[in-house]
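[1] what follows is a protein structure lacking sequence information:
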C-alpha cells in the first residue's frame, strides 16, 4: 500500500495501523486533531463537508490527501460518519511523548460502527441499537436453520434466537431481523458468498443496514461456545436456557468476539443471554407491524403518527425504549397482563402518586447507557455526575413505591435497590461542574483524597505558602527585613541587606550577590517551589487516576445499576399508561380465555388524537367463534372501514401490552397472532407489484393463522382484474371461515358486494357496513358500523367530493348506468347458484365466476325485455336456440 512513496516514520506508522483496519476510516490522533490520510481523507472530507488538503511531498504528483477534525469535537463528526454507514477506528497516543524514543506509540483504542456505539450524539435515545450476527446451518435436506444473536452494546441487552425455514422462504428470517431492526449484521465469509438472497432481502427490509463480513472460524461451533462460557464464566449455557441453540450459539460467540475486538475493553455489563421465545408473546409479523403502524408510519417511516408515539408519555429514555419493546412483544400470559393492568389502575386512581413518580423520574438520566459507557471505559465525569443526580432520586422513589398496593409494585419494591452506597461515593468524589475532558482536571472534589487536596492547596494558595515560609524564616533568624523574591533565572529566593548577610542561618545557601543585597535559597524553599511548579501536572495525573479507579469500582456494580434502571423504566411505563388513560378516557380491558372480543364504543387511539375532542365517531365490535366469527364489511371509500379494522387490532394489542384502551368497555380474549393485510403499495425495492405484495401477505395469513388468531383484511383482490380479484377474495373468506373446521376471527372489508351473499349460507359470517347519509345526490359519511350490507359503493359521489370536474362526474354516471343495465348481475343469481350446490352451512368454492362466460350469456345480458318488439324477441329466441344447440354439439 503506497509503497512507491518515501514516507515519514509517522506515515509509516499510520499505514501499518490502517492495514489492520482496512474496512474502517482511521482517525489518527496528532496533538489536538484527529487526522485522516489518503483514501480515508477523500471519503471523510466528502461525508463531513470539510476541507480536503494535502501533505507536502518532494514529488508534486505524490502529494498525500489529508483532512482533520478537532479532538474535542470528534463526537459530532463521528456521528455523521456512522449515520452514513461507515465504520471508524479511533487511534490514540498510548505513551507519554516525553518518554517516547522516536515516534510516539499509537494504537486503535475503539472501533465504532452503526451497530456498535455508545455515543449519545449517534444513538436515538428512545430506540435500542442492535448489532446482529447470523449463522446459517442445515436442519435437514428440506430445511435450513438460521441462528441469530442480538446485542445492544449501549445497554448490555443480549438475545439469541433460531428460525427454521425452507431455502426458498427467507422471509421467516427477515421477520425476526425486522422485529429488532439491527443497525448492523455480521455474516461469515461463506454465508456472505452463498446467501446473497438473505443479504438482498435484509437490505430491502431494513434501511441503511450495515453488513460486516467476518472470518468463518469466528462462527465455528466449538470456538463460539468456548467464547461464551469464558465470557459468562460458566461451564455451559444451560442456565440461560439456550444450551441447544446450536446455530444461535455460533452467532452469539461470533458477536462477542466482534465486540471484544471493536471495544478493546471490559464487556462485564453483558451479564446474561436470553432466548427470544416468540411463543410466549403475541406474534405480529413485519407486514402487520407496518400495516398497523406500531412504531413508525407506513408512509415515510416516521415515529410521529405511530401507536408508539401516541402512547409514549414516558419521561425517561429507558422507559421510552422499554415501551417500544413492550409494543413489539405483547404478552400472552393472562396473569402477567392483569398484573400490569392492576398497577396502571392504581396509578390512575392515585393521581398524586402518579405525579410524584413522574416528577422524580423526570430527573433521572439514562442510567442504562451511562452505566455501559462507564463499564466500557468511555464514560466521563459528566456521565458520573448524571448518574449521581439520578441516584439521588431513588430513596424517594422507593418510599413512594412502598405505598403502592398492586402486586406488581409490591414485587418491584421487594427487589428495589436504591444504590445508596454508589450515590454516596459519587457525591463524595465527583465535582458537579466537572468538564467533559478527563485531562483538564477539576474532576474530583476536595476532601476525597489527601494528596489531591495538598496539590489543590499548592495551586490555589502557593503564594500564601511562600509568604508563610518567609514569615517563619524571619522569626527563626531574627532578620526582620528578610523578604522573598522571584526571577526567571533562580526562581524563588530570600533576600537580605549586605550588612545582615553574615547573620543568616547556616542552612541558607548563597545564590547571588548584588551591590546592596545578598540572595539565598534554602532546601525547604526549593522543595516548596518545586511542589508548586509541578502541582498542576501531578494534579491532572492524580485526578485522572482517581477517576479511573472510581469508574472501575462502578463497573463491578454494573448489574445492580442495570437492574435498578430496568425497574425505573417499568415504573415509568406504568405511570405513562395511567397518564394516557387519564388524558384520553381509556378504560381497563377485561381479559378472557373464551375466544371472544367485545368492544363497546371503541376508538382509534392515533386518529382520535388528531381530531378535535368529540369529533371521532366510536364503534362497537363483537367477534367470537360461534355467531360472529367473520365480519364482511362493505361501504364506500373514506367512510371509515379501514379505521374500524385497525382500531380493533390496536385495541386488542394494547390490552395484551397491559395498557388501558380507547373504549367505553372492552373484553379481549388472549390472541396468539395478529395478522393484517391493509392498504396497497408496490414494494419497488424488492421488485414486487401491489398484487404480489398483497398475495404474499395473504398467503402468510392463510398458512399460519390459527383459531386463536385475529385477522384483519382490507380490500383483498383489488390489485388484479375484477373477476380474478372477486374469485380470490371469495376463496379466502371461505378458507378463513372453515380453516381446521373451527375458523378464524376475521374482519374483512371489501368493495365486492357480491360477497355479502356468503352470510346467508353460514351462521358464522355476518354482514356489516359503514353508514352513509345520501340527500339529493350528495353523501355524508356517518363513520358508524351498522348491521347489514351496503347496497352500493358511492364511488362517483366520492370522486365528486374529491373535486373531480362536474362534466367528468356526469359522464361517469352515464357510463355506470349503461354498464349496470348491460353487464350487471344481481345478488339473486349468486344466491341461486349457491343453493344449487347443496346449501352447505359453510360456503364452498363455487364455479360462478365462469358462469357468465360464453355467447349465450352475453346475448341474454345485452337485451332489455321491456324495450323490444315481439318480432325482435322471437329472433333472439331463435339465436339462443342455435347457440345452445351449437354448445351441445361441441360437448
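    It's in. Fair warning: this is a prediction, and the values are worked out from it, not measured in the lab.
[2] only C-alpha atoms for contact and neighbour calcs from this point on.
    Fine.
[3] where does the residue nearest to residue 417 when sequence neighbours are not counted sit: helix, strand or coil?
    Nearest residue to residue 417 in three dimensions, chain neighbours excluded: residue 564, at 6.2 Å (C-alpha to C-alpha, 6 or more residues apart in numbering). Here residue 564 is recorded as helix under DSSP: H, G, I helix; E, B strand; the rest coil.
[4] who are the contact partners of residue 564?
    By C-alpha atoms under 8 Å, 6 or more residues apart in numbering, the contact list for residue 564 reads 416, 417, 418.
[5] for residue 117, same thing?
    Applying C-alpha under 8 Å, 6+ apart, the residues contacting residue 117 are 123, 153, 154.
[6] would you reformat those residues as a markdown table and include secondary structure?
    As requested, the contacts of residue 117 are exported to a markdown table (three-state DSSP):
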| residue | secondary structure |
| --- | --- |
| 123 | coil |
| 153 | coil |
| 154 | coil |
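[7] pick the one among those closest to residue 39.
    residue 123 (26.9 Å; C-alpha to C-alpha).
[8] could you tell me how many residues sit around that closest one?
    For residue 123, the neighbour count with other C-alpha atoms under 10 Å is 19.
[9] what's the spacing between it and residue 592?
    According to C-alpha to C-alpha, to the nearest Å, residue 123 and residue 592 sit 40 Å apart.
[10] what helices or strands is the longest helix belonging to the chain leaning on?
    For the chain, the helix that runs over the most residues, judged by DSSP state H, is helix 523-555. Applying 3 or more C-alpha pairs under 8 Å, 6 or more residues apart in numbering; DSSP states H and E, one finds that helix 523-555 makes contact with helix 367-375, helix 450-477, strand 491-497.
[11] one more to weigh against that first structure:
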C-alpha cells in the first residue's frame, strides 16, 4: 500500500496536532478552519457538515471537513457542549510576507470552563472551572471564572464538605492531578457531577512549590499573606495548578485576575445540593426550567453582573448577624427612598457587564464595540454616584476616585467611532480627527471614489461606449469592463486583463497608478487603526483593577435596589434577625405559589419554632391540602432572610441558622440502581449525621417508600432522635400521613401537633389550606382520590374496604381466593391499630359537640347527621 504523501502544510499540521492530541484542531487555511483525519470524522458528525477528502485521487485519501472562519463561534459551541476540547490554530503571519509555508500556532484551547464569548455563556450564571487537590486527608479546592476574574480558594479535611461545595459551585470543568485520576473520592465527585468535563493534568502542577510560585509570580507578591491564604497548603496546590492550567490553555495575560479570595463553608449557611434543589430556587425540578423557580420571581436586577451576584447571595446566605443586618439596612433604605431607587435602577440599564467586558479586553478577545460599551457604562457613573450620595448606608458608598475612569471614557469617545464594525481588521473603528496620519489615508480612500466616478465619465465620453464601467474586486483589483459587443471600440491604450462570456476587462496605466495608491492606503489604514486600537486597549487594561472595583460595587447596588423593588412589588417585610433560636413567621406565604393563583386567594400560614416548647411540629393532613407548601415556604423564608432579602409574610422573626435541610419528595435514581426509598434514606441519613441544634430540618412523608409498619417505625425513631439531638434537639417541621406520630407530643416535651385544616360536607372535602393546632383525625385519601378522577365504583369499593379494616372485620368473601388464602395464613399479631373503628368516629364527633350551646332543632339535625355518617361507613 502506498504511503501517505506529506506536503509541507501537512507536515506542519502533524507537528502541531502532536502537541494537542486530546483536542479537535481547528487549522486555519485562508477563510476557513480545516480539520483532518479523526478530527474531521468526529466534527463532521457532531456539526452535521460534509466529510470530504483532501487528496481524492491518491491511494490514501485524507478525511477533511471545514467551517468558515467568521462562523467558527457557533460550531465551537456545539463541540464544547458535547465535551470536546477545541484547539484554535491560526495563521500568525501575513501570507504575503511568508517565505514558504505560512507560520501557524495554536493561540487558544477552548474547553467548557475556558469560554469568554458572550454568545456561548449564560449572562447571569458564573462559568467556573474548578480544581481539586488531595494531600493525605486534606482536600484543596479552588475555582476560577475567567470571564469575570473571580478566583476563590478553600480547603477541608471532610470529604462531604468538598462534595457539597463542588455541587454548590456547579463548575463547567474540573481539573485534577493525573495521580488522583482513579482515586475513590475523586471518582465519587465525578459521578455526582454527572456530565461535567474533567481535565487531568501533570502532577507537577499540583506540587506546593510550583503552585505557590505560579501564584506569587502572577500576583507579583512575596507571600500569600495579603490574601489570607498563606497556610492553606492544599488550597494553594489547587489554586496554583488551576491558574497554571488556564494560562497554558489561553496563552494570554490573566491580569484581570487580581485577587484570590479564601473562604470556609462554615462562613455561610450550608444547604446541600439536594435540599437546594428541593426548594426550586434556581430551577423548577418538575419542568427543569427557570419559570416556576424562586429566582424567576425575585431576580429583578438590571445588569448581568448583578444577576450573578444575586445568585451568589442565594447560594451563600450569611450567618453573621451583623452582616445580615447591614445588608437588610441597605435594602430597607432602598425601599424607603423609592424615587432615588427608581432613578438608580434606570441608570443601571445603560451599564454593560463590566466584569466580562474587562476580561475580554484584557485577554484581547474584543472588538471596538466593547470599548464603546465600556465608555457608555463609565459615562453613566457620575449621575449614579450623585443619586447614591443621598443614601446613608455604607453599602451605597463608593470610596474610590473616578477621575481616571472619566479620562479613560473621554479617550474612548475621542478615538472610537460610535458604531464601529464587528471586526477589527476592516478599518472604520477610529474617528476622523483623532490621528492626522490616519485622516490622510482615509481621505485618499474617500477621494478615490470620486476619482473613479470621474474616470468612468471621462472614458465613456472618450470612447463613446455608454456601457463602460470602472469596477473593483478582490481578485483582480480595479479594472474597466466593456461588453463584448463594444470591445471593438476600445482604445489601443487599454490592456486586456480578463475575458468573460459577455464582457472584456481592461486596465490602463492611469488606473494602475490609482490602484497602487488606494490599495496601499487601505492596507496602511487598517494597520494604523489596529495599532491605535491596541494602544487604547492597553490603556484600558491599565485601569482594569479600577473597572473591576466599580463592577463589584455596581453589582451590589443592583442587587440591593432589586431586592427593594421585589419587596415593594410583592408586599414583603423586613425580617427581624435574632440569635435566640426563635423562628416566628406570621401569615407567611410561598413566594412562587402565591403567584400561580388568583390574587387574594392565597391562604397565608403562621409558624412558630423555638428551642424550649415548640421545637418539632408534627404536621398532618390529606394530600393536596398544602403541607409541602407550608414546609417549603418556611425554609425559603429562612434562606431569603439570611441572604438579605425581605420575606413574604406579615412579620418574621428569624433565628440565624447554620444549616437548612429539606427532605421533600423522592424519585428513583435508576442510573445508580437506587430505589425511591433508598434515595429517601440516604438524604435522611445526611440530615441525621449533620444537623446541629442551630439547624432547621424540613421533612415530608418520611418512610412512605416501604411497608406501613416499617415506615411508622422509622419516622417515629427519626423524630425522637431529632428531639434528643445533642441533648437540646433541632428545630424541625415534620409532615406525615402517619397519625400515630401525633402521640409523640405526649412523650416528648418539645413536640407539638398541627394539621392542615379541611372541611367536610356531604362526604366531600374542602381544602382550607390553613395550618391549625392539633393532629388531623383522618387522611381523607378516598375523598382525594375522588377529586383526582378515580371512577365511582372504585371509590365505593374503597369505602367498603376501609370500613371493614377500621372495624377489624376484613371482608374475606369479597377478595380473591388467593388473597383469602394468604390472609388466613397470616397468624402474626397486628403491630399497631392504624385505623379507627366506626364507633370511634362517632365518639370523636360527640366529644366535639357543645351540648349546652345547642338548640333543640340543632340537636336533632346533629343526630340526623350522625345517622348518615354511620350509614356511610357501614
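    Structure received. Keep in mind that this is a model prediction, so the values were computed, not measured.
[12] to which residue of structure 2 is the residue nearest to residue 417 of structure 1 aligned?
    In structure 2, the residue paired with residue 564 of structure 1 is residue 550, using TM-score structural alignment.
[13] distance of that match from residue 742 of structure 2?
    56 Å.
[14] just to be sure, residue 245 of structure 2 is in a strand?
    No: looking at residue 245 of structure 2 with three-state DSSP, it is helix, so not inside a strand.
[15] what lines up with it in structure 1?
    Checking with TM-score structural alignment, residue 245 of structure 2 has residue 258 as its match.
[16] same deal with residue 727 of structure 2?
    Checking with TM-score structural alignment, residue 727 of structure 2 has residue 741 as its match.
[17] I figured residue 121 of structure 2 hits residue 128, correct?
    No: the pair residue 121 of structure 2 / residue 128 is not scored as a contact, 11.1 Å apart, by C-alpha atoms under 8 Å.
[18] which residues touch the residue nearest the centre of structure 2?
    For structure 2, the residue nearest the mean C-alpha position is residue 125 (3.9 Å; C-alpha atoms, centre = their mean). Residue 125 of structure 2 makes contacts with 307, 308, 311, as judged by C-alpha under 8 Å, 6+ apart.
[19] switch the cut-off to 10 Å
    Listed by C-alpha atoms under 10 Å, 6 or more residues apart in numbering, the contact set of residue 125 of structure 2 reads 304, 305, 307, 308, 309, 310, 311, 312.
[20] mind telling me what it corresponds to in structure 1?
    Per TM-score structural alignment, residue 125 of structure 2 is aligned with residue 127.
[21] try residue 611 of structure 2
    The equivalent of residue 611 of structure 2 in structure 1 is residue 625 (alignment by TM-score structural alignment).
[22] name the SS class of its match, please.
    Residue 625 of structure 1 - assigned by three-state DSSP - is coil.
[23] how near is it to residue 745 of structure 1?
    From residue 625 of structure 1 to residue 745 of structure 1 the distance is 7 Å (C-alpha to C-alpha).
[24] can you check residue 453 of structure 1 too?
    Distance from residue 453 of structure 1 to residue 745 of structure 1, by C-alpha to C-alpha: 73 Å.
[25] same question, residue 462 of structure 1
    83 Å.
[26] likewise for residue 444 of structure 1?
    64 Å.
[27] the more surrounded of these two?
    Legend: neighbour count by other C-alpha under 10 Å for residue 444 of structure 1 and residue 745, higher for residue 745 (30 against 24).
[28] Provide a list of residues in contact with the closest residue to that one other than its chain neighbours.
    Excluding its sequence neighbours, the residue lying closest to residue 745 of structure 1 (C-alpha to C-alpha, 6+ apart) is residue 629, at 4.8 Å. Listed by C-alpha under 10 Å, 6+ apart, the contact partners of residue 629 of structure 1 are 595-597, 622-623, 710, 736-737, 742-747, 763-766.
[29] now, of the residues you listed, which are buried?
    Among these, those classed as buried by 16 or more other C-alpha atoms under 10 Å are 595-597, 622-623, 710, 736-737, 743-747, 764-766.
[30] and of the residues you listed, the nearest to residue 658 of structure 1?
    Nearest member of these to residue 658 of structure 1, counting by C-alpha to C-alpha, is residue 597, at 16.0 Å.
[31] give the aligned equivalent of that closest one in structure 2.
    Match for residue 597 of structure 1 (TM-score structural alignment): residue 583.
[32] for its match, what are its contacts?
    576-577, 607-611, 614-615, 634, 637-638, 652-657, 696, 731.
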